[in-house]
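Trainee: here is my input, please return the structure:
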Amino acid sequence: MEPSFIGLANLGEIVVQSSIIAVVALGVTLVIITGGIDLSVGSTVGVVSVVCAVNLAVWGTPLTIVVGLVLGALLGLFNGFFTAYLNLQSFIVTLATLNLFRGLAFLYTDGRPVFGLDDGFRTIFAGSFLGVQSPIILLLVVTGLCWLILTNTRLGTYLRAVGTNADAARKSGVRVRPTRLYAFTLCGVLCALAALMLIARVGAAEPITGTGFELTAIAAVVVGGTSLTGGRGSIFGTILGAILLGSIRTGLTLLNVNAYVQYVVTGAIILIAVLVDRFFSRKQAAR
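Mentor: Just a heads-up that it's a prediction; the model follows:
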């Protein structure tokens, strides 16, 4: 319906725009495979964004990157500790930290946005290398690492085992609690990386940064074939899901569709994907 949609420049822009949410969705994938959920990813992005943006001029680019990733890991560790070691439902824990982390972001900046980020920092995460934009390169690297973790490491086997049947995994010698903790921690690190990519691209940060990321990330994960009941997931499917959602969002924008309709479409996609997943899960169980 809109010829410019299939233009090479537009398709490349869709991938670049989708790369940030795709990185977040990869972290959510690791958590969902264990049978958990993380609703705080958007707030984690917000906290890391404002902390790094405020201190970038003082810390310098290398230290800011390290601190940002460590902060993301700590926030994920916080979620994982309450979920894995205090036996609280991850839905409740991350629903609470969704508000907790967002409040910390507002407190840290008194609700004010931060502008004027260093050009060197922005070049690393929003520049280009050999004609390929940095967000795409980072997405490819992260995708490869997540795929290797899930398919070629003991941790990946444990993640799937815990999501399939935690009791059976425990009896088989799997350390269930540390495995869940690792999943949330890795999710926090990937959210921090997404935050660095986002503020570099925008050139600013504010406490509301990342709002709504949890909905889009979960939608990408579910559309990509990861089961919300745990035990089954696809790294490449998550990437395709994120790009699909980005394509729909861009297409609706080019067609001048009301921006609020995008939320309706995203919600409908999640509902349909869950219904399809439930149908095939029951079909496999019947066999």
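
Trainee: make it CA atoms for all contacts and neighbour counts henceforth
Mentor: Will do.

Trainee: tally of neighbours for Y108?
Mentor: 15 (other C-alpha atoms under 10 Å).

Trainee: wait, isn't it in contact with C52?
Mentor: No. With contacts counted by C-alpha atoms under 8 Å, Y108 stays clear of C52, the gap being 11.1 Å.

Trainee: now G225, what's its secondary structure?
Mentor: Local secondary structure at G225 is given as coil here, using DSSP: H, G, I helix; E, B strand; the rest coil.

Trainee: tell me how far the helix or strand that contains I21 is from the chain's mean position?
Mentor: Take DSSP states H and E as the rule and I21 turns out to sit in helix 8-33. Here the centre of helix 8-33 is set off from its chain's centre by 8 Å, with C-alpha atoms, centre = their mean, to the nearest Å.

Trainee: need the helices for the stretch 51-200 of the chain, in chain order.
Mentor: Ranges of helices within the stretch 51-200 of the chain are 61-80, 90-109, 119-126, 134-152, 154-164, 166-171, 176-202, based on DSSP state H, counting those that start in this stretch.

Trainee: which other helices and strands contact the shortest one?
Mentor: Think helix 166-171. Judged by 3 or more C-alpha pairs under 8 Å, 6 or more residues apart in numbering; DSSP states H and E, helix 166-171 is in contact with helix 154-164, helix 176-202.

Trainee: to check against the first, give me the structure of this:
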Amino acid sequence: MIIVMALASDAFLTPENGWNILRQISVNLCLSIGMTLIILSGGIDLSGGAILALAGAVAAGLMKNGIGIPAIDVLLQFTLAGAIVGAVVVGMVLGWFNGFVITKFRIPPFVATLGMLSIARGLTMLWTGGFPITGLGEGFGFIGTGTFMGIPMPVWIASLLVTAFVVITKKTRFGRHLYAVGGNERAALLTGLRVNRVKIWVYTLGGALAGVAGVLVTARLDSAQPNAGMGYELDAIAAVVIGGTSLSGGRGSIMGTVLGCLIIGVLNNGLFLLDVSPFWQQVIKGMVILIAVAIDKASPRNRSD
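Mentor: A predicted model of the protein is given here:
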């Protein structure tokens, strides 16, 4: 794909475009890491883009306006760090709620997260009043557009998260339990694993990572858009599946997801440089997802016959 894009566009194989691709996939990578954990556990999350939007709006609102408490005539102001923590906490709470509903009430993940998608979108509109929150300052904008040692900040953040979750999934007890639950939930339960706790943690981490992605999007645009993140869960699921993570759970890796994000990023970037219609881009990405799932299902390890 890189060879085809390079031959089709002179602007593709340039250092500037290379950094641009890495910067663009950073947001998707944050979401996709959380999606990988969830799919490894045998679940799915359709609310990532909506949680991203709400978390970004909360960070922007806290940074610019703070929180007023009319009953005691107090206005709480937030620093940059406080606003970021607030956004991540919002993501964690919504992710925890997803996990709680799925484990406590036995609601299928597809249905539970679809409901959360609507809830988070509605809360975003209520928080913003349907209007963008702009003018967030240079400090906040540096997170999305600044560089450190010549490397864009979003790339640093995504790289640190990748490193952390590679270690978590490969070298910790939680990682082993995660693969066990996704591979065979009933067997994991019979061996004494706390399956529900693992699932709740997985969705909580997914929500927190969506919160980080929301901060990156908001900082890059210097604006919290009420409709931010629409369709982002599509790219995240696509990256995870293309990266080799099985939709049936128990098989896959974070590094595979990184490769999937790079494929999606190169595809998006190349189609943009070739001036392909955004509508056709959606068609092509949808076809890529279908092909990836078909290959996954055709794998001998996933065939029941």
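
Trainee: against S128 of the first structure, how distant is L138 of the first structure?
Mentor: Distance, L138 of the first structure to S128 of the first structure, using C-alpha to C-alpha, to the nearest Å: 11 Å.

Trainee: compare these two (neighbour count), which wins?
Mentor: L138 (20 against 14).

Trainee: alignment lookup: T257 of the second structure to the first structure.
Mentor: Correspondence of T257 of the second structure to the first structure, assessed by TM-score structural alignment: T238.

Trainee: count of neighbours near that match?
Mentor: T238 of the first structure: 28 neighbours (other C-alpha under 10 Å).

Trainee: contact partners for it?
Mentor: A22, A25, L26, T29, A220, V221, V222, V223, G224, G225, T226 (C-alpha atoms under 8 Å, 6 or more residues apart in numbering).

Trainee: go again with 10 Å.
Mentor: 22-23, 25-26, 28-29, 143, 217-226, 244 (C-alpha atoms under 10 Å, 6 or more residues apart in numbering).

Trainee: you'd agree L290 of the second structure is up against I237?
Mentor: No. Counting by C-alpha atoms under 10 Å, L290 of the second structure sits too far from I237 to count as a contact (11.2 Å).

Trainee: and those two? Which one has more around it.
Mentor: Neighbour totals were compared for L290 of the second structure and I237, and I237 leads with 26 against 15 (other C-alpha under 10 Å).

Trainee: and that one, which helix or strand is it part of?
Mentor: Going by DSSP H and E, I237 of the second structure is in helix 232-242.

Trainee: aligned partner of N79 of the first structure in the second structure?
Mentor: That one, N79 of the first structure, aligns with N98 by TM-score structural alignment.

Trainee: tell me how many other residues crowd that match.
Mentor: 27.

Trainee: what span of the second structure lines up against stretch 201-209 of the first structure?
Mentor: Stretch 201-209 of the first structure maps onto residues 220-228 of the second structure, going by TM-score structural alignment.

Trainee: got it, and stretch 152-165 of the first structure?
Mentor: Under TM-score structural alignment, the match for stretch 152-165 of the first structure is residues 171-184.

Trainee: buried ones in that stretch?
Mentor: For stretch 171-184 of the second structure, burial by neighbour count (16 or more other C-alpha atoms under 10 Å) applies to G175, H177, L178, Y179, A180, V181, G182, G183.

Trainee: now do stretch 293-300 of the second structure
Mentor: Counting neighbours by 16+ other C-alpha under 10 Å, stretch 293-300 of the second structure gives V293, D296, K297 as buried.

Trainee: which among these gets closest to L114 of the second structure?
Mentor: V293 (20.7 Å; C-alpha to C-alpha).

Trainee: list the residues that contact the closest one.
Mentor: A238, V241, I242, G244, T245, S246, L247, M287, S299.

Trainee: what sits up against stretch 173-193 of the second structure?
Mentor: 37-43, 165-170, 172, 194-196, 198-199, 201-202, 246-252.

Trainee: can you do 6 Å?
Mentor: L40, S41, G42, I168, T169, G249, G250 (C-alpha atoms under 6 Å, 6 or more residues apart in numbering).
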